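Chemist: pasted the sequence and its predicted model underneath.
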Amino acid sequence: MDELIGLFGVSEEDGNEHSYEAQLMSHNDDCQHQVQPEVEEGNVEFKLKLVNPTDSRMEHLVTQMKWRLREGHGEAIYQIGVEDRGAVLGLCQSELDTSLATLNKMAQRLNADITTLREVVVDPVAQTKAVEVLVRQIPSDKPFIDMRVCVLGNVDCGKSTLVGVLTTRQLDSGRGRARLNLLRHPHEIQTGHTSSVCHEIMGFDSHGKPVDYSVVRNKEEICEMSSKLITFIDLPGCQKSLKTTIFGLTGYYPDYALILIAANQGIVDTTREHFALALALNIPCAILITKADLLSPAALENMKAQIKNVLEFPGVDKMCLFVEKKEDAVKAVSKRFRPEQIVPVFVTSSVNGQGMDLLKDFLNIFPQRNVTEESSSCLSNDRVSSSFCSFFGDDDEDEVKEDDCFEHDEPDADFKIDETFIVPNVGCVVGGILQKGVIRRGDEMHLGPYEDGSFRTVKVASLHRTGRAPCSIVSQNQSAAIAIKPNNPVRKGMVLLASFGSGTDETQQSREKTIHYMKMGSKLGCFNYMSENGQAGTKFKASMELEAEILILFHPTKIQPSFQCTLHIDNIVQSAVIKSITLQDGMDVSPKRNKTVSLDGKEKECERIDGFGGNGAQSSSLPSVSNIDRSPPPTGRTRTSSSNEGGPCLFTNQKGHVTFRFLRHCEYIRPGMRILLRQGKTKGIGNITKVFPYIHGANVPEDANLEM
């Protein structure tokens, strides 16, 4: 940079002999004035002139400027009137003005500004000039709507193909050509089946026009040109990848879910199960009938009747709206028509493009889901979602006393980590979603929890939003990648927390209360101790144990203490063991008995589960692969009851307070978080009611160091 600035002024150290005018007097065989030739690397670009470039030439120039800005971390230097080989020829005033106007257009395409640093007369007789221009990129901090849409459905129903058609506007060949750019692994391309979580984006500008790869060439430009950004999360449809599907539903906080039903498959068990999971997590849904070009009009009407019957099933109680014109799409999101109760149904085809425009109109006007409001609602009610509880029977509310819950310090910023990277020359980069607050470049945050329950202080070095667009600020509910310094071990499930207020200046009463909690031992507390590695603790607490109100959606026998399962809590996926079960007051634990005949011809009593507390509630679940039914077991395969000899236990469609303990390491969790229990075909759903802070070490002395 110093060498470049020296071309246009006098160096204080070397005097006039090394001034730009002196260099212009240097003679060359081909040109009167010569400087060092342009190099490919770096942020310096030489241009003789930029007069009336063609469209293709303009695209090349914009791409070239983007490269120079990236090399200079948002800044570039343009030399106008200088050839690539270093010959300083200069331009007349008209050509210079036109070149600067073209340079300004290029900069505007990349959200950058230009500033003239120096202007030097090359030839006083001909009045030719050369200028040095600074191009500086404006941080892309404009607010925009960032929505995430999960795509669910059975194998071979056209999920990846649909996303490919929506984001490229190129119809499919009928053999999966549109999905090739979406698949991540070679085996996915070979089989055509998605086994991982795939992401693709499209946007809408301020006028509602789609912004996709048919308009621009890369994700950065989609982010820059869009006022509303849609991130499609393509999830696996095979049963063996159900863990990945559940993680996509719980860890990515989707605003909407598209349930795909292939015309040549119909409504299968996997489709019902995916719909039940979305319903349990309170995720709004839309149903898409794909491959409509394979259906006859009579078969299409039959398919619509089946979908309507499923949506009107007791416990689901959704209104079916078939979207056939744009007015129907507007009606589906209008507050007057209770959009939370409406499930729009689209008839689409990725081969002939049927229904794609209506689907884009719907995605353009659908509002963002308020996850924070839902979480606070769940916390205030302290119960499982009533809509899903009625799906299985009567809902008996059991309020939790406020005195039973300890105070929990809420962070000002909460970033959930679901991906980690090591980037050369950058270091540790974490990807995830900012669930709460605002993060700016340069902020200090707390990374953790680690095995000892501690949090380590890190600094935000750089930020990139969805689509790899660099920025200096990330807002709530936006996806981002964050480079942190210094490098620390990071795993999925960790969090980046920040408290920007005066959280460290606690009152004396709060300090005394905190010390009292610390002396109590394991169940109550507000702060972590000084960790063994000398890392100062923070006011944020890690937990190894939690209590949750759980509704068992299905289990073949009974669930009792020591039962091991996998818990999905936001971006956390970890095995846990049940320590204790507390049944709700007034609930009859013992399942009803029915007489059956075994293989030896003798009558035996077997269990029959009739909903909550054996009240005989009618079956209201979706007939799905999760087998949530109440029919007696087959003759000869009886299930015997232990008459609760081992203590309280839970059966299908029963609800109780369950205490879990993680098996591997502590996690950062808070009351009110949604929890999903999974083990084989066993499913459960609920909310966290209590968390118990983890204290590293068996015994803690009364005068332990406390980091306030």
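Modeler: Everything's here; your move. Residues are numbered from 1 along each chain as shown.
Chemist: okay, CA-based contacts and neighbour counts for the rest of this
Modeler: Will do.
Chemist: which residues sit in contact with Ala107?
Modeler: Val62, Met65, Asp113, Ile114, Val135, Gln137 (CA atoms under 8 Å, 6 or more residues apart in numbering).
Chemist: before we go on, here's another structure to hold up against the first:
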Amino acid sequence: MAKEHLGLALALGIPVFVVVTKIDMCPPHVLDATLKQLSRILRSSGCRKLPVAVSDRKSVVMAASRFVGQRVCPVFQVSNVTGEGVGLLQTFLNILPLASCSAASLMPKSPTPASPIASEDEAPLRYDINEIFAVPYVGTVVSGHLSSGSVRVGDMVWLGPDYNGNFVATQVRGIHRKRAEVECGYQGQSVSLALRKISRSQVRKGMVLLRKDDHEVPPTATCTFEAEVVVLYHSTTITSRYQAMLHCGPVRQTAQVLCIRPADTDESTDQTALDKQRNALRTGDRARVLFQFIRHPEYITLGSRLVFREGRTKGVGKVVRVLSASEERNVMKQVKNGTMVVDQRIDAVQAETIQLKTSDPAEPKTRKVPTLS
């Protein structure tokens, strides 16, 4: 499982650090063998990481300053029994720079006539919902992560999509962060929001909140999108109609593969392209795959990272195109027509085979013997 997590982090481009635990109960030779194996894995051609053993505060500062955007992979050795290495790990987590936004962007800014609001307010709001609660005397409370923008008490937002792909308007009544009431939340923070006039049954995991001022009309959800994917591991081949659990931000839903095209193709979806480029994927292959959600529409944006799995992780990718309702109907019609052509060919071959099997064999030509009168 640790190797799978490491491979998934490397495929998604996420910086990693390693914590070796329970060093108090491990014999010295076993600990040395584990560290050597870990160093060999991190230095391999697939990882190309530079393991750095953290032993003092000076190395902690150096590892934190070079952690984001470089090949450095800090390695900590900790023991929860003796407390060895725990302080170094806490220091590293405290001084680690934020990946989503810098510390300077989170400092309060004095409004000026040229820019009356902060840069976070100018960015479009996106809040991913991960948990839903029904709090007595408060109402519906959602918990999630601020992917972009900022949210304040009293903001009007769009909530959705529901099972039909629709968005509803609501208002933020209150914001809590780390069990404390706050007036606003910023990008990269995990906060809880109390929503006005929204019942618990109207909210589900995977929904998003978007600022109403950023979208004059309700946003649109989609069932079909195209992504450029890389297959990490699969024992057999991945073909059309293959189904897997797909994760994209807060979205967790089963998706089906409609068609597969080479990664260097354009965005054309004509019938010739769909018929010509139907193929299979194996471990290590890269291609552009057209996915379709099985149950209901979801809110998907361009550039979003995705992971699809079937038990273990099968592949990762990035969304390169989101289809509108008209494009979705057109593509579905083309895919259906392509499938019908194949089915008709199969039916024709089967009919010909059945006809050959059921037809009477040719009568052997026998030589007639003249009879004597």
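Modeler: Sure, I can see it. Please read these numbers as outputs of a predicted model, since none were measured by experiment.
Chemist: got a TM-score for the two of them?
Modeler: The TM-score (TM-score structural alignment, normalised by the length of the second structure) is 0.75; 299 aligned residues with a CA RMSD of 2.5 Å.
Chemist: if we can go back for a sec, give me the subset of the contacts of Ala107 of the first structure lying in helices.
Modeler: Using DSSP state H, the subset of the contacts of Ala107 of the first structure located in helices is Val62, Met65.
Chemist: make a markdown table from the contacts of Ala107 of the first structure and add distance to Cys320 of the first structure to it.
Modeler: Below are the contacts of Ala107 of the first structure laid out as a markdown table (distance: CA to CA, whole Å):
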| residue | distance to Cys320 of the first structure |
| --- | --- |
| Val62 | 48 |
| Met65 | 51 |
| Asp113 | 51 |
| Ile114 | 54 |
| Val135 | 54 |
| Gln137 | 48 |
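Chemist: measure Val597 of the first structure to Ile439 of the first structure for me?
Modeler: 65 Å (CA to CA, to the nearest Å).
Chemist: of the two, who's got more company?
Modeler: Between Val597 of the first structure and Ile439, counted using other CA atoms under 10 Å, the more crowded position is Ile439 (25 against 16).
Chemist: for the nearest residue to Val131 of the first structure once chain neighbours are set aside, pull up the helix or strand it's in.
Modeler: Closest residue to Val131 of the first structure apart from its sequence neighbours, by CA to CA, 6 or more residues apart in numbering: Glu119 at 4.3 Å. In this assignment (DSSP states H and E), Glu119 of the first structure forms part of strand 112-123.
Chemist: so that strand matches what in the second structure?
Modeler: Under TM-score structural alignment, strand 112-123 of the first structure corresponds to no residues of the second structure.
Chemist: so which other helices or strands are in contact with that strand?
Modeler: helix 93-109, strand 128-137 (3 or more CA pairs under 8 Å, 6 or more residues apart in numbering; DSSP states H and E).
Chemist: quick one: which of those is nearest Val474 of the first structure?
Modeler: Set against Val474 of the first structure and scored by CA to CA, those come closest in strand 128-137, at 17.4 Å.
Chemist: tilt between the closest one and strand 112-123?
Modeler: 160 degrees (axes from the mean of the first three to the mean of the last three CA atoms, to 10 degrees).
Chemist: the following helix or strand past strand 128-137 of the first structure aligns to what range in the second structure?
Modeler: Per DSSP H and E, strand 128-137 of the first structure leads on to strand 145-153 as the next helix or strand towards the C-terminus. Under TM-score structural alignment, strand 145-153 of the first structure has no counterpart anywhere in the second structure.
Chemist: now the angle between strand 145-153 and whatever helix or strand comes next after strand 145-153 of the first structure, please.
Modeler: On the C-terminal side of strand 145-153 of the first structure, the closest following helix or strand by DSSP H and E is helix 159-168. Note on geometry: by the same axes, to 10 degrees, helix 159-168 of the first structure and strand 145-153 are set 150 degrees apart in direction.
Chemist: got a list of what the residue nearest to Val131 of the first structure touches?
Modeler: Phe8, Lys129, Ala130, Val131, Glu132.
Chemist: hmm, back to that, now a PyMOL select for only the buried ones of the contacts of Ala107 of the first structure.
Modeler: Only the buried entries of the contacts of Ala107 of the first structure go into this PyMOL selection, using 16 or more other CA atoms under 10 Å:
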select buried, resi 62+65+113+114+135+137
